[in-house]
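S.K.: Sequence and predicted model, in that order:
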Amino acid sequence: MVLFGFFALVLVSVYWVNRAVILFDRLIADGHSAGVFVEFTALSLPNVIRMVLPMAAFAAAVYVTNRLSADSELTVVQATGYSPWRLARPVLMFGLVIALMMSTLTHFLVPASLGQLRERETEISGSVSARLLREGVFLHPVSDVTFYIREISVDGELSDVYLSDRRQPDRSVTYTAERAYILRDDAGPKLVMVSGLAQTMTYKTRRLSTTNFKDFSYDISALIAQAGTPTPRVKHMSTIDLLTRTSEMATLAKDTNGEVLEEAHGRIQQAFLCVVAALIGFSTLMIGGFSRFGVTRQIVLAIFLLVLVKLAESAVTDPVRENAALWPLIYVPSLVGFALAGGLLYSAARPFKRRRRAVPEVPA
């Protein structure tokens, strides 16, 4: 388990770095704080762990088996009468423990974290402070609109505000103000500019008109994505609801029954893949026996077999989504994996012995 934890940590770190870079660019660029970035990263972590668990189990099984083979410990144990089937029992138990961890993630932690993550994304999409309140930066909250604030005081006063609105096809309006405030009412947020100038450019006549104002209210609700009630997704729903209330969940998520069942049974199948990955990693290395040249070929073969299992998983996804009655196909990749591991263990238990050619007797 220590080696499994090490490989899981390495793989999670790799995935997390890639995810963190994307989140950092998207959140920090929109003006969100580092706390929001940490929150989003933490909420995405369970799904990252779910993706790397089978690979970590496979890597741990291959590494341990390779070490035992390199140190001739497997040869010694087999010489005492232990068959490959008997030696595979600890690997099977190890895979079952990882499968239990995977089940906890897929049925509880991942749906809850993804649901919370989507709710937070919806909330911050309508944040005025994140979308508009940034000092010294020319912002483009929507197409053909430019907004700039030189300074924001501690009491919320905006100094030297610039707003250019070019959304009208026949004219553009530019507002400048010494001070401004953001207020909220029932109709939405408003930008109240004080002591400013409005410049209107009419494209057809090429005429520029200016208007001085003491105070002017500008509706900025269109510049901010308003947070609404997000449509539920099957990834955020519990497995029990997906299995027992399939049609209702499909209608709620605006998906087909096949997509709902594919998600539900796919969560169960993920646990089996952890056991399959560990058994394939162990059984493939068992067919090689001890060699001074190592087990590189067996490791490559194990990776190839694991890729075949993943290809089988991809192949059955679309048919199940199109036809809900084909949901048993979801478990075909696991059955293929168990069959491959069983065949390899059978081959290791009864190795093929090449017949020796009879040496012709030399007449005296």
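M.R.: Great, that's in hand.

S.K.: C-alpha from now on. contacts and neighbour counts both.
M.R.: Will do.

S.K.: Quick check: nearest residue in space to residue 271, chain neighbours excluded?
M.R.: Closest residue to residue 271 apart from its sequence neighbours, by CA to CA, 6 or more residues apart in numbering: residue 99 at 4.3 Å.

S.K.: name the element the one you found belongs to?
M.R.: Secondary-structure element containing residue 99, defined by DSSP states H and E: helix 84-104.

S.K.: the inter-axis angle of the next helix or strand after that helix versus helix 84-104?
M.R.: Moving toward the C-terminus from helix 84-104, the next helix or strand (DSSP H and E) is helix 110-125. Using axes from the mean of the first three to the mean of the last three CA atoms, to 10 degrees, the inter-axis angle of helix 110-125 relative to helix 84-104 is 30 degrees.

S.K.: Pull out the buried residues from the helix holding residue 99.
M.R.: 84, 87-88, 91-92, 94-99, 102-103 (16 or more other CA atoms under 10 Å).

S.K.: what sits up against stretch 71-85?
M.R.: For stretch 71-85, contacts defined as CA atoms under 8 Å, 6 or more residues apart in numbering pick out 68-69, 283, 286, 289-290, 345-346, 348-349.

S.K.: List the buried residues in it.
M.R.: 74, 83-84.

S.K.: Comparison target below:
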Amino acid sequence: MTLIDRYLFRQIGFPVLGAVAALTAVAMLSQSLNNLEVIVERGQSAWTLTKITLLATPQLVGVILPIGIFVGALLGLNRLHTEQEIVVCYAGGLSRWRVINPAVRLAVLAALLALVISLFLQPWAARQMRQELFSIRHDAASTLVREGEFVQASDDLTVYVARVDQNGLLRDVYIHLDEPGGATVYDAAEGRITERDGRPVLLMNNGSQQEFSGSGVLNFLAFDQYVLDLGPHVQTDEPLNFKDSDRWLHELIFPNLDIPFERHNRLTTLAEGHARIAAPLYSIAFMLLALNAVLGGGFSRRGYGRRIAWHAAGAAVVRITGFGVLAACSTNGWLNILQYAVPIGTIIWASRALFRQKIQRYIPLASDRNELVPALT
């Protein structure tokens, strides 16, 4: 790239990066608030919440990237145009394509990045997040323990814990266990849920065991340490199911039709697969809309608020239409062609509108070098 190309690329690229970063931060904050129950109700650490939020980021970026490109490009281009730097480029003999070339390159790079995220990073991160949430939901500690509450873990097991320390130590543990031969009650000053041989166990310290048999005999046992196997009470047969957003592209386009669930949701997974491929095109479409909003008309010292507002509304309509088409494709596979037609049609329209506008150049009069007159080329 030439010096002027690099300059324009930086002037547009930095606002785009800032807009994408700001919108992503807001989306991550919203995501973390939605997952706050992981800490409050499940007793997980702040690191678990951070990990889940970070794993959800690639999917958020895929949705936010076109919007960030549109907003950032508008900021950069509007400043260049209002400060007449674009006019200077035209007066220096640059064609319209030379002026918008850095912005188009930036959009193409963003589209390639979005494609990589959509095809590789998003499904990997989504799978990791789904596995993390699945393990949290079926974690013995989060399933059995709620501070200050009696928890009916199963038909025969009731657990009460007065307090849970930050390090996971349980204080004042009470357990009621119904067994075929009678009922058993455990109480301990402290305990901790851990694993032994791959099975969850409750390690209790400084407590006692009261066993009441069916014949009316009460057996009492004091212990310094006791290990209670929790495996039979927290086991679940629920399988880990991945959503469409968690799957790789080949799993979406070519599902296993021998599985009834896959066969029943064939059109839904196919629509998601085409959406993964078509979504990066919105980055180019939104960049061209931003270019057309600022450069698609004559120069104005009063700004381009009305033109920008119309194009912003058009961008919103285009993206909402894309989401609507995605929903419609879940019932009709032939509509998947519209997932490509919407962004490509926007690219064609914005390009034609952008290059249809004539460039206004300025040349000095021979009689007065300080006076400028416009000449349409």
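M.R.: Sure, I can see it. Please read all numbers here as calculations on a predicted model, not as lab measurements.

S.K.: follow-up on the earlier one: once aligned to the second structure, how far is the helix holding residue 99 of the first structure on average?
M.R.: Compared with the second structure after the fit, helix 84-104 of the first structure shows a mean deviation of 1.6 Å (mean CA distance after the TM-score superposition for the first structure).

S.K.: In space, not sequence, find me the middle residue of the second structure.
M.R.: Closest to where the C-alpha atoms of the second structure average out (CA atoms, centre = their mean) is residue 60, at 2.6 Å.

S.K.: Trace it over to the first structure, please.
M.R.: Residue 60 of the second structure maps onto residue 48 in the first structure when the alignment is built from TM-score structural alignment.

S.K.: Is that match in contact with residue 12, as I believe?
M.R.: Yes - at 6.4 Å, residue 48 of the first structure counts as touching residue 12 under the criterion of CA atoms under 8 Å.

S.K.: and residue 42 of the second structure, that one's in a helix?
M.R.: No - remark: residue 42 of the second structure does not belong to a helix; assigned using DSSP: H, G, I helix; E, B strand; the rest coil, it is coil.

S.K.: okay, now it: neighbour count?
M.R.: Around residue 42 of the second structure sit 18 other residues, with neighbours defined as other CA atoms under 10 Å.

S.K.: again, but for residue 193 of the first structure
M.R.: As a burial measure, residue 193 of the first structure scores 26 neighbours (other CA under 10 Å).

S.K.: Equivalent analysis for residue 39 of the first structure, please.
M.R.: When neighbours are counted by other CA under 10 Å, residue 39 of the first structure comes out with 12.

S.K.: That one matches what in the second structure?
M.R.: When the second structure is aligned by TM-score structural alignment, the residue opposite residue 39 of the first structure is residue 51.

S.K.: which stretch of helix or strand covers that match?
M.R.: helix 46-82.

S.K.: need the next SSE after that helix, C-terminal direction.
M.R.: Using DSSP H and E, the helix or strand that directly follows helix 46-82 of the second structure along the chain is helix 85-91.

S.K.: Mean per-residue distance, that following helix versus the first structure.
M.R.: Helix 85-91 of the second structure versus its aligned partner: 2.5 Å mean (mean CA distance after the TM-score superposition for the first structure).

S.K.: distance between that helix and the chain's centre?
M.R.: Mean C-alpha position of helix 85-91 of the second structure versus that of the full chain (CA atoms, centre = their mean, to the nearest Å) differs by 39 Å.

S.K.: so what's residue 163 of the second structure up against?
M.R.: Taking CA under 8 Å, 6+ apart as the contact definition, residue 163 of the second structure lies against 147-148, 170-172.

S.K.: For residue 147 of the second structure, give its distance to residue 40 of the second structure.
M.R.: Plainly put, residue 147 of the second structure is 10 Å away from residue 40 of the second structure if you go by CA to CA, to the nearest Å.

S.K.: what's the answer for residue 20 of the second structure, then?
M.R.: For residue 20 of the second structure, the distance to residue 40 of the second structure under the criterion CA to CA works out to 30 Å.

S.K.: For stretch 247-261 of the second structure, buried residues please.
M.R.: In terms of neighbour count (16+ other CA under 10 Å), stretch 247-261 of the second structure has its buried residues at 247-249, 252-253, 255.

S.K.: Return the distance of that stretch from the chain's centre.
M.R.: Relative to its chain's centre, stretch 247-261 of the second structure lies at 22 Å (CA atoms, centre = their mean).

S.K.: Likewise for stretch 356-367 of the second structure?
M.R.: For stretch 356-367 of the second structure, the distance between its averaged C-alpha position and the chain's averaged C-alpha position is 48 Å (CA atoms, centre = their mean).
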